[in-house]
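**Student:** Provide a 3D model corresponding to the input given below.
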Amino acid sequence: MMRHVVLFRRLPAVTENAALEAGLVEHMRTLEQQIDFARAWTVAANELDRPICWDYILDATFDDAEAVARCLPHPAHQALVADLKQYFEWVAVDYTC
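**Tutor:** As a prediction, the model looks like this:
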């Protein structure tokens, strides 16, 4: 199994927009319905206000690295990336579990 973990935070130059942010997070959550080969898919908000914390996490599990590689160019994933990049920056870690 391979875990695909992505952390998101609002871009420093972007003014907070609660409605836009909520829509983007919902888009992250619903991507699971289109990436039907994901074994698990969780999107959650950070709950503690600390300087080192990012705002959201997407934690997905796939069968293997090939499945992660199939997810990244998937049209639904690419559409999400296009929407997210206007508001968030992100970092990712992929590891075998």
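
**Student:** From now on I want contacts and neighbour counts done on CA atoms only, so please keep to that.
**Tutor:** Will do.

**Student:** What helix or strand is the most centrally placed residue in the chain located in?
**Tutor:** Taking C-alpha atoms, centre = their mean as the criterion, L58 is the residue nearest the geometric centre of the chain, at 4.1 Å. Here L58 is covered by strand 56-62, with elements defined by DSSP states H and E.

**Student:** to compare against the first, here's another:
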Amino acid sequence: MIRHLVLFKLNDGVAKDDPRALAGAKAFDELGGVIPELREWECGWNTTERDIAYDYAINSKVEDREALAAYIGHPAHQAAAGQWREFATWVIADIEV
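**Tutor:** Take a look at the predicted model:
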């Protein structure tokens, strides 16, 4: 199994209530029920307000590297991630569990 973690940082001047951020969060909220390779899917806004904190996170699990590649290449994932490119940056980690 692979745990896929993504942390998003909103760009300067972009707030959580920005329509783009709200639409991006909605797009990710819907992915869990759309992409069959996802074994687990959690996402949401960070609840802490610290300088080093990221703003939004995805915590998911897939079976293997092939499933991860299928998830990343899935059109729904590509569309959701494409929205975030307009207003945020992110870091990822894929760990075997």
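
**Student:** residue range for the next helix or strand after the strand holding L58 of structure 1 in structure 2?
**Tutor:** Tracing the chain C-terminally past strand 56-62 of structure 1 and defining elements by DSSP H and E, one meets helix 65-71 next. Counting by TM-score structural alignment, helix 65-71 of structure 1 falls onto residues 65-71 of structure 2.

**Student:** buried set for the matching stretch?
**Tutor:** Buried residues in stretch 65-71 of structure 2, counted by 16 or more other C-alpha atoms under 10 Å: A67, L68, A70, Y71.

**Student:** What segments of structure 1 are helices?
**Tutor:** Defined through DSSP state H, the helices belonging to structure 1, from first to last, are 18-34, 65-71, 75-84.

**Student:** Include distance to P12 of structure 1 when you put those helices into a markdown table, please.
**Tutor:** Listed next are the helices of structure 1 as a markdown table, based on distance: least, C-alpha to C-alpha, whole Å:
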| stretch | distance to P12 of structure 1 |
| --- | --- |
| helix 18-34 | 14 |
| helix 65-71 | 28 |
| helix 75-84 | 14 |
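
**Student:** Many thanks, I have nothing further to ask.
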